[in-house]
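Chemist: Need a 3D model of the sequence below.
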Amino acid sequence: MTTNKQDQTHLLIFAREPMLGRVKTRLAAGIGAEAALAVYRELLTHTAQAVAKAQIPATVWLAEALTLPLASNEALPEWPGLPWRVQPAADSLGARMAHAFAEAFAAGATHVAIIGTDCPGLTCAHIAQAFSLLTDHDAVLGPADDGGYYLLGLRQLQPALFENKTWSTPTVLADTLADAQRLNLRTALLPTLHDIDSVEDLARWRAG
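Modeler: Modelled structure (predicted):
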């Protein structure tokens, strides 16, 4: 990264390869693996469009990348124009996220945010708002209505935010906010959005 203003921001995208039987497993239990894969591809497309419109430097971090025939300097079909990495084989989601944040900060970023690919309500405006809030806050969180979060933004690595969490449970957001308060971090919240993890989530999304 260079030191110009744009390159001081960096977006991390945690995603999976769109592979049958390896994405949206909770959803697949209710609608079948093929239908769940189609939903995941739809969510990938939506997220990629929001990221492209945000025009912020970004890196895709793939979980359990098993079938990629691409060289590391080739773009992924789902993420045209974006560099990608494979998430480390860490024990927890928190450790993998902390690793990605650490790499971005080490490369020269001063404002870093991470998103997943489960949130159909995410727009480029939410991403832009997160980085705007980071100009005068230490942390920014985008709450998900299931008790997790769809975005986390930081101005420096805060290891405690990634430790001692029971990931993918309704306590993640509250525990993260409690840690941020304990660390005296100036924290801002984005609008609450919906993640798509279950049949009920999907039905609510389709109903508009």
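Chemist: CA only for contacts and neighbour counts going forward, please
Modeler: Will do.
Chemist: residue contacts, the closest residue to residue 166 other than its chain neighbours?
Modeler: The shortest distance from residue 166 to any residue that is not its chain neighbour, by CA to CA, 6 or more residues apart in numbering, is 6.6 Å, and that residue is residue 172. With contacts defined as CA atoms under 8 Å, 6 or more residues apart in numbering, the neighbours of residue 172 are 147, 148, 149, 165, 166.
Chemist: Quick check: the gap between residue 172 and residue 185.
Modeler: With distances defined as CA to CA, to the nearest Å, the gap from residue 172 to residue 185 amounts to 17 Å.
Chemist: do the same with residue 42
Modeler: When distances are taken as CA to CA, residue 42 and residue 185 turn out to be 35 Å apart.
Chemist: And for the strand or helix carrying residue 132, what's in contact with it?
Modeler: Taking DSSP states H and E as the criterion, residue 132 maps to helix 124-133. Surrounding helix 124-133, the residues in contact under the criterion CA under 8 Å, 6+ apart are 9, 50-54, 111-113, 140-141, 153, 188, 190.
Chemist: Would you do the same for the sequence below? I want to compare the two.
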Amino acid sequence: MTTLLVIAKAPVPGRVKTRLTPPFTPRQAAELAEAALADTLAAVAATPAGRHVVVLDGAPGPWLPPGFEVMPQSGGDLDERLAAAFAACAGPALLIGMDTPQVTPRLLAPALDFAAHDAWFGPAADGGFWALGLAAPDPALLLGVPMSVPETGAVQYERLRASGLRTGLLPRLRDVDTAADAAEVAALAPGGRFAACHRRLSAPAPVVR
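Modeler: Alright, predicted model coming up:
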């Protein structure tokens, strides 16, 4: 059974998207995070898989659609938390984050096919990665990979290749980390919740005369 995992943090002001402040307030940053998460979960829900799982730091909220299992994130650094998420899967698994609301079922579907690949890798524009798929989830493939640094993606990709895995490449996507990222991603997917939220929060304040 193939599992589609979303690793996420509950959109609580002051705990998510802190690099968006300024220009956005902590509450606005949390609104953008919630919209990004909602778009991501909608794309995941529309992608056929045996299981749809949110690996969550925090408590579920009204943004969680039906049909998802919720798995609490483990403790430790990010590499340990990602490894633990894969360790909970008995078969092939694809893991993505919540920072690419432009993702679509069309982008995700190929990475659930492991007939010709042992792994899938989705590079991010900031040097990280937005997707990682493993036909045989092995936590050792992630443990020790330095996270949230410019070379994260390169190290993770080389780890896959050095392990002899036939690795398929997914398109490079931009994560929403900064205000510039948010504007670009909103423009890439103008019909989504994230774009609508970004337009609302970025609209000029009315002039009081």
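Chemist: List which of the contacts of residue 172 of structure 1 are still in contact in structure 2.
Modeler: For the contacts of residue 172 of structure 1, the subset whose aligned partners also touch in structure 2 (both residues aligned by TM-score structural alignment, their matches' CA atoms under 8 Å) is 147, 148, 149, 165, 166.
Chemist: Which of these sits closest to residue 60 of structure 1?
Modeler: Proximity of these to residue 60 of structure 1, judged by CA to CA, is greatest for residue 149, which lies at 18.1 Å.
Chemist: hang on, the closest one packs against residue 142?
Modeler: Yes. With the criterion set as CA atoms under 8 Å, residue 149 of structure 1 and residue 142 qualify as a contacting pair; they are 5.3 Å apart.
Chemist: how close does the residue most central in space within structure 2 get to residue 174 of structure 2?
Modeler: In structure 2, the C-alpha nearest the mean C-alpha coordinate belongs to residue 97, at 1.2 Å (CA atoms, centre = their mean). Summarising the geometry, the distance separating residue 97 of structure 2 from residue 174 of structure 2, computed by CA to CA, is 12 Å.
Chemist: residue boundaries of the helices in structure 1?
Modeler: 25-31, 33-54, 93-106, 124-133, 172-182, 199-207 (DSSP state H).
Chemist: What's residue 199 of structure 1 aligned with over in structure 2?
Modeler: With TM-score structural alignment as the criterion, residue 199 of structure 1 lines up with residue 179 in structure 2.
Chemist: what about that match, how many residues close to it?
Modeler: As a burial measure, the neighbour count of residue 179 of structure 2 was computed by other CA atoms under 10 Å and equals 18.
Chemist: what sits against the residue nearest to it when sequence neighbours are not counted?
Modeler: Nearest non-adjacent residue to residue 179 of structure 2, counting by CA to CA, 6+ apart: residue 20, 5.4 Å away. In this structure, residue 20 of structure 2 makes contact with 29, 177, 178, 179, judged by CA under 8 Å, 6+ apart.
Chemist: If we use 10 Å, what do you get?
Modeler: Residues touching residue 20 of structure 2, when contacts are defined by CA atoms under 10 Å, 6 or more residues apart in numbering, comprise 26, 28-30, 32-33, 176-182.
Chemist: Residue 18 of structure 1 too?
Modeler: 24, 36, 37, 38, 39, 40, 41, 44, 65, 78.
Chemist: and the last one, what pairs with it in structure 2?
Modeler: Residue correspondence, TM-score structural alignment: residue 78 of structure 1 in this structure matches residue 63 in structure 2.
Chemist: hang on, isn't its match packed against residue 8?
Modeler: No. With contacts counted by CA atoms under 10 Å, residue 63 of structure 2 stays clear of residue 8, the gap being 11.8 Å.
Chemist: average offset between whichever strand in structure 1 runs longest and structure 2?
Modeler: Using DSSP state E to define each element, structure 1 has its longest strand at strand 9-16. Its matched residues in structure 2 lie on average 0.8 Å from strand 9-16 of structure 1 after superposition (mean CA distance after the TM-score superposition for structure 1).
Chemist: before we move on, back to that, and of the kept ones among the contacts of residue 172 of structure 1, the nearest to residue 157 of structure 1?
Modeler: Sorting those by distance to residue 157 of structure 1 puts residue 165 at the head of the list, at 16.5 Å, by CA to CA.
Chemist: check contacts around that closest one.
Modeler: Contact analysis of residue 165 of structure 1 by CA under 10 Å, 6+ apart lists 92, 93, 94, 171, 172, 173, 175, 176.
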